[in-house]
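**Student:** here is a sequence together with a model predicted from it:
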Amino acid sequence: MKKFIVLLLIVAALFNFAACQKSDNPNTDTTVTTVETTVSEPTPSTEPQTTLPPAGEDLDLFAIIDQIYEVEPIDFEVIDTEVDLSDNDNVKYFTGLDNADKIKGAVASEGAIMPSAYSLVLVQVKSAADKAEVAEEMLEGIDPFKWICVGAEDLQIVAQGDLIMLFMTSSEASQTSDDFVAAFTEILGETDLELKK
């Protein structure tokens, strides 16, 4: 029985070595992509890249997050999630709000697998008149230590029109909340509300 197991292990090792050898077969499928890149200096613009639709119209929050990442690229994977407004626990986890009574929609972008805290949340309020109250509730209600073993010490909330952005990250992160507020401002124009914790 022992000889059989040893023989089986030797055969398995031989198959392993054979599978790992470099192939000299020229028919092996390999794709090489060449990308030509041109570099141009960005021209400073005082106008926002995006104009928000009139208050009350639905915003494409996923598209705005994509635009923020175009202006302020990140070097890790994120998962963008539409917040389920019918689930108060979900609303609380992502926004800090106890319920979704005053909001029209929300999208969260959080790190997929990473050792530090990171969260970018966009919330559209039903009425721009409520944004200061909603932003204040978000600031007081959000748990910057909602992740296991890590927390966000750098937290900022800004708003423009009926759109609120909550951003929080670890103080050790290379990108700060100020970087993302600058990206938000570049895309949508000057903020009309800013809160920090």
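**Tutor:** The structure has been received and is ready for your questions.

**Student:** rest of the way, CA atoms for contacts and neighbours
**Tutor:** Noted.

**Student:** now do the SS call for the closest residue to residue 196 other than its chain neighbours.
**Tutor:** Beyond its immediate neighbours in the sequence, the residue positioned closest to residue 196 (C-alpha to C-alpha, 6 or more residues apart in numbering) is residue 156, lying 4.5 Å away. The three-state assignment at residue 156 reads strand, by DSSP: H, G, I helix; E, B strand; the rest coil.

**Student:** and residue 119, by the same measure?
**Tutor:** The three-state label given to residue 119 by three-state DSSP is strand.

**Student:** tell me, how many residues neighbour it?
**Tutor:** 21 (other C-alpha atoms under 10 Å).

**Student:** which residues touch it?
**Tutor:** 108, 109, 110, 111, 166, 167, 168, 169 (C-alpha atoms under 8 Å, 6 or more residues apart in numbering).

**Student:** kindly report the same for residue 86.
**Tutor:** The contact partners of residue 86, taken as C-alpha under 8 Å, 6+ apart, are residue 100.

**Student:** same check on residue 169?
**Tutor:** When contacts are counted by C-alpha under 8 Å, 6+ apart, residue 169 is found next to 116, 117, 118, 119, 151, 152, 153, 154, 155, 176, 177.

**Student:** okay, these in CSV with distance to residue 128 next?
**Tutor:** Converted to CSV, the contacts of residue 169 look like this (distance: C-alpha to C-alpha, whole Å):
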residue, distance to residue 128
116, 33
117, 29
118, 26
119, 23
151, 30
152, 27
153, 28
154, 26
155, 22
176, 27
177, 23
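
**Student:** okay, now the one to match up with it:
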Amino acid sequence: MKKQTMITIIVIAIIAIIAIVGVVIVKNNNNTTIGGTSVKIESEKDMKSMLKSIYSKNKDVLPELETEEIDVSNSDLVTSYTGIQSTGNVESLVVLEPLMSSQAYSAVALKVKSNANIETVKEEILNNVDMRKWICVSAEKLYVTNYNNIIFFVMSDEDWATATYNSFKEYVGNEIGKELQKSGEEDIELPEERPAQ
């Protein structure tokens, strides 16, 4: 009798373990996971959390930064941060920028409406964002991409921009759209050289 009870308990324990493992596997297959956590970027809170995570990962190389939610009903403000002229497709906007405006750094998470043409908006950012918006400094590099309907871009010096951009790609498990980039020097017109006198 004791032997039969032991066998029954062992069989029940094995079935329970298999059921638990099965539930965990199914649950993990239904979520995109990065380092064991689900990637969900849908709200301003999610975007702010993502930018804070990227900053904390690169805190040792980046200047002191703060995240800020931007009022998307103010089209002038949206344009000043993104270069986008037609702001009607913008749902939410969160920026990560220096506390001191003399440091060229801006990381932006921009959620667009589901019917927006993401590639057109990304091109508009690439072509119109002001890479010289800071006092006495300009960004060397601009990277633009998207994760679903979240457009992410960063502009800064080469090292800061690359570190931030790579952290974003890692955060979303490299599930990104078309990548665009631009160097700040492409827009700078230098004066004619004059011979030394």
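**Tutor:** Sure thing, it's come through. These numbers come from a predicted model, not from an experiment.

**Student:** among the contacts of residue 169 of the first structure, which recur in the second structure?
**Tutor:** Retained in the second structure: 117, 118, 119, 151, 152, 153, 154, 155, 176, 177, out of those (criterion both residues aligned by TM-score structural alignment, their matches' C-alpha atoms under 8 Å).

**Student:** I'd like these written out as CSV, with distance to residue 59 of the first structure added.
**Tutor:** What follows is those, written out as CSV (distance: C-alpha to C-alpha, whole Å):
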residue, distance to residue 59 of the first structure
117, 26
118, 23
119, 20
151, 30
152, 27
153, 29
154, 26
155, 24
176, 25
177, 22
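
**Student:** hmm, who's touching stretch 90-103 of the first structure?
**Tutor:** 83-86, 88-89, 108, 121, 123-127, 130, 134, 137-143, 146, 166.

**Student:** could you identify the buried members of the contacts of residue 169 of the first structure?
**Tutor:** Buried members of the contacts of residue 169 of the first structure, counted by 16 or more other C-alpha atoms under 10 Å: 116, 117, 118, 119, 151, 152, 154, 155, 176, 177.

**Student:** tell me, how many residues neighbour the counterpart of residue 122 of the first structure in the second structure?
**Tutor:** Superposed on the second structure with TM-score structural alignment, residue 122 of the first structure falls opposite residue 109. Counted by other C-alpha under 10 Å, the residues lying close to residue 109 of the second structure total 26.

**Student:** next: residue 107 of the first structure.
**Tutor:** Look at residue 107 of the first structure: counted by other C-alpha under 10 Å, it has 23 neighbours.

**Student:** ok, the one 3 residues further on next?
**Tutor:** When neighbours are counted by other C-alpha under 10 Å, residue 110 of the first structure registers 20.

**Student:** centre-most residue in the first structure?
**Tutor:** The centre of the first structure sits closest to residue 109, judged by C-alpha atoms, centre = their mean, with a distance of 3.1 Å.

**Student:** hmm, that one is touching residue 81, no?
**Tutor:** Yes. Using C-alpha atoms under 8 Å, residue 109 of the first structure is in contact with residue 81, at 6.3 Å.

**Student:** tell me the secondary structure at residue 123 of the first structure.
**Tutor:** strand.

**Student:** how near is it to residue 101 of the first structure?
**Tutor:** Noted for residue 123 of the first structure: a distance of 12 Å to residue 101 of the first structure, by C-alpha to C-alpha, to the nearest Å.

**Student:** helix or strand next in line after the longest helix seen in the second structure, which one?
**Tutor:** If you go by DSSP state H, the second structure has its longest helix at helix 2-29. Next helix or strand after helix 2-29 of the second structure toward the C-terminus (DSSP states H and E): strand 33-34.

**Student:** give the contact list for residue 126 of the second structure.
**Tutor:** So residue 126 of the second structure contacts 142, 144, 180, 181, 182 (C-alpha under 8 Å, 6+ apart).

**Student:** and it, what pairs with it in the first structure?
**Tutor:** Per TM-score structural alignment, residue 126 of the second structure is aligned with residue 139.

**Student:** secondary structure element for that match, which one?
**Tutor:** helix 131-141.

**Student:** return the distance of that helix from the chain's centre.
**Tutor:** 21 Å (C-alpha atoms, centre = their mean, to the nearest Å).

**Student:** ok, average deviation of that helix from the second structure?
**Tutor:** Superposed on the second structure, helix 131-141 of the first structure shows a mean distance to its aligned partners of 1.0 Å (mean C-alpha distance after the TM-score superposition for the first structure).

**Student:** and the angle for that helix with strand 118-125?
**Tutor:** Inter-element angle recorded for helix 131-141 of the first structure and strand 118-125: 150 degrees (by axes from the mean of the first three to the mean of the last three C-alpha atoms, to 10 degrees).

**Student:** which residue ranges of the first structure form strands?
**Tutor:** Ranges of strands within the first structure are 78-82, 103-111, 118-125, 154-160, 163-169, 193-196, based on DSSP state E.

**Student:** ok, which of the ones you listed comes nearest residue 47 of the first structure?
**Tutor:** strand 154-160 (14.3 Å; C-alpha to C-alpha).

**Student:** equivalent range in the second structure for the closest one?
**Tutor:** Aligned by TM-score structural alignment, strand 154-160 of the first structure falls on residues 141-147 of the second structure.

**Student:** by how much does that stretch deviate from the first structure on average?
**Tutor:** Using mean C-alpha distance after the TM-score superposition for the first structure, the mean distance for stretch 141-147 of the second structure is 0.9 Å.
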